[in-house]
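K.L.:
coordinates only, sequence not included:
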């Protein structure tokens, strides 16, 4: 098997990119750069872009594509979000100008757009764009009706947005925000006043393991009888079984397969035979294991 490695360098740094509007045969990469330019590159020949537009006045923070590998789900399109507060939809077949622009009216505050995504593209007519902003706003735009369909504020800057699938009727939308929070919206049914139902969770991120300081709050007191975790407060080691349950709760059943958690897994494997030790002995053993790493 042969692998071809392609490397190219351009004058302007790229901020984001996507293959979403490209067919499998074309292999065109759409990029947004720090000067607000939208370019589409043929990855087999990156000498010059096959499409170029001065898309925004400031940096393009985010980009998404739709319609490339899908058949019967509408035209290939790109959406870009920028620090200038605007969200623009582009058809690569139409040179030079966007097919739709969503931006604040004159005199209104322009918020930095951090995330964009396409969804609801289940036929050749329906399609929506969701945009997330630095002030916590999430806005859903209906591209067929050209209206603002729904909006909500989640209080923290929105870092990422994604539908479970782009080419089906809207089902689930996930949003990730600052302060380690994520929101999952059920976008199948929209209440006329309350919008979409959702749940939110704060991801518990362990900076260090067992008996050492944790940077992020918080677990509930009912979680395996563990005390409430506050930032910077050392945690007393619990039984290994409880630690396993704790990791499963916050990282899912497959946490043992995650490379990033190898640290925790190996320490737990070392300590599985020490559950009958006293708390001080257990803590000392775990601290020795941590120092070994």
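P.N.:
Structure's in. What do you need? It should be emphasised that the depicted structure is a prediction, and the values quoted were computed from it without experimental measurement.

K.L.:
going by C-alpha atoms from here, please, whenever you check contacts or count neighbours.
P.N.:
Noted.

K.L.:
next SSE downstream of whichever helix or strand residue 61 is part of?
P.N.:
Under the criterion of DSSP states H and E, residue 61 resides in strand 60-66. Under the assignment DSSP H and E, the closest C-terminal helix or strand after strand 60-66 is strand 77-82.

K.L.:
who does the following helix or strand past that next one touch, helix- and strand-wise?
P.N.:
From strand 77-82 onward toward the C-terminus, using DSSP H and E, the following helix or strand is strand 87-90. Strand 87-90 makes packing contacts with strand 77-82, strand 100-102 when contacts are defined by 3 or more C-alpha pairs under 8 Å, 6 or more residues apart in numbering; DSSP states H and E.

K.L.:
presented hereafter is structure B, for comparison with structure A:
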């Protein structure tokens, strides 16, 4: 006896996914992953003025719109041969960094951890605590997290004028200058978010967290810190052996982030490169996209994205 099961849509992937399983005699004979949502931003931009990209591409996502703005602005700046002034680059980096912080907070508390409060885990030793802390909308973490996120997003009002879909990021840096009083407000807002991270998320100073540089150091830190939400996640991850899922232990790629006027990635805060048993330079020309199972015109071989 055979049957097909279609599971989906899966959320949290910025474009719905569905998985089709063909099962025969209790064994999965075929598994296919399909992304049925077509958005077409590449086609939308065809024939438009280059600067229009900074209006269109932030609409790719209502959560990480600044990341799309930054990519468009940097691509245009590179094409124009522009080097942003130091203050413009720092302002753009702060804008992107504030959104990155908010994204990580949102994903951890609102998207990821609530999954462990589902009844499927009711027999795990940590379930009662996870349900009380992370259950969607009603867990004890919800109110303080939403408050901390709201306060952090105000930094984007200062840095970018509005969020989402700001137009302040430009090829030359940022069009939104900061006055002295706004810098003081920005410092206060970031200091308050730091306090939330240290008291609630980690239960330790950010310097101590940043100093963790190995599995042994992480284990030692966890043994001494059991109260923060990060430690709660580590306990769940160990019990469920989450590190054995998927493939995320061998090859890594980074385009580099924050800073980077050199053109070769040498001055990024987060380095550019490829790790495959050793560090090598990033060559975008080596990146290809296999279209053999996509809804595009057929191609004889994988092509550049």
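P.N.:
Thanks, I have it. Note that the structure is predicted; figures quoted are calculated from it, not measured.

K.L.:
how alike are these chains, TM-score-wise?
P.N.:
Comparing the chains after superposition, counting by TM-score structural alignment, normalised by the length of the first structure, produces a TM-score of 0.26; 132 aligned residues with a C-alpha RMSD of 6.5 Å.

K.L.:
strand 77-82 and the strand holding residue 61 of the first structure, what's the angle between them?
P.N.:
Relative orientation of strand 60-66 of the first structure with respect to strand 77-82: 160 degrees, computed using axes from the mean of the first three to the mean of the last three C-alpha atoms, to 10 degrees.

K.L.:
for strand 60-66 of the first structure, packing partners?
P.N.:
Strand 60-66 of the first structure is packed against strand 14-18, strand 28-33, strand 77-82, strand 113-119, with contacts defined by 3+ C-alpha pairs under 8 Å, 6+ apart.

K.L.:
just to revisit the earlier point, residue 244 of the first structure: which of the helices and strands packed on strand 87-90 of the first structure is closest?
P.N.:
Evaluated with C-alpha to C-alpha, those place strand 77-82 nearest to residue 244 of the first structure, the distance being 40.9 Å.

K.L.:
hang on, the earlier thing: can I get the helices and strands packed on strand 60-66 of the first structure in CSV with distance to residue 288 of the first structure?
P.N.:
Conversion of these to CSV gives the following (distance: least, C-alpha to C-alpha, whole Å):
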stretch, distance to residue 288 of the first structure
strand 14-18, 43
strand 28-33, 48
strand 77-82, 49
strand 113-119, 43
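
K.L.:
tell me which of those strands lies nearest to residue 53 of the first structure.
P.N.:
Judging these by C-alpha to C-alpha, what sits closest to residue 53 of the first structure is strand 28-33, at 10.0 Å.

K.L.:
helices or strands next to that closest one in the packing?
P.N.:
Applying 3+ C-alpha pairs under 8 Å, 6+ apart, one finds that strand 28-33 of the first structure contacts strand 14-18, strand 37-42, strand 60-66.

K.L.:
just send these back as a markdown table, with mean neighbour count too.
P.N.:
Written out in a markdown table, the entries for these read as follows (neighbours: other C-alpha atoms under 10 Å):
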| stretch | mean neighbour count |
| --- | --- |
| strand 14-18 | 18 |
| strand 37-42 | 21 |
| strand 60-66 | 26 |
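
K.L.:
any chance of TSV for those strands, columns distance to residue 249 of the first structure?
P.N.:
As requested, those are exported to TSV (distance: least, C-alpha to C-alpha, whole Å):
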stretch	distance to residue 249 of the first structure
strand 14-18	33
strand 37-42	42
strand 60-66	31
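
K.L.:
out of those, which is closest to residue 81 of the first structure?
P.N.:
For these, the distance to residue 81 of the first structure is smallest for strand 60-66, at 5.3 Å, taking C-alpha to C-alpha.

K.L.:
quick check: angle from the closest one to strand 113-119?
P.N.:
Going by the same axes, to 10 degrees, strand 60-66 of the first structure makes 0 degrees with strand 113-119.

K.L.:
remind me, longest helix of the first structure?
P.N.:
Ordering each helix of the first structure by length in residues (DSSP state H) puts helix 279-292 first.

K.L.:
would you mind listing the buried residues in that one?
P.N.:
Within helix 279-292 of the first structure, the residues that count as buried by 16 or more other C-alpha atoms under 10 Å are 282, 283, 285, 286, 287, 289, 290.

K.L.:
cool, stretch 245-253 of the first structure as well?
P.N.:
Buried positions in stretch 245-253 of the first structure, judged by neighbour count with 16+ other C-alpha under 10 Å: 246, 247, 251.

K.L.:
so how far is residue 119 of the first structure from residue 197 of the first structure?
P.N.:
Distance of residue 197 of the first structure to residue 119 of the first structure, computed by C-alpha to C-alpha, to the nearest Å: 17 Å.

K.L.:
who has more neighbours, these two?
P.N.:
The residue with the greater number of neighbours, taking residue 197 of the first structure and residue 119 and applying other C-alpha atoms under 10 Å, is residue 119; the counts read 25 against 13.

K.L.:
neighbours around residue 201 of the first structure, how many?
P.N.:
The local packing count at residue 201 of the first structure equals 12, with neighbours defined by other C-alpha under 10 Å.

K.L.:
appreciated, that's everything.
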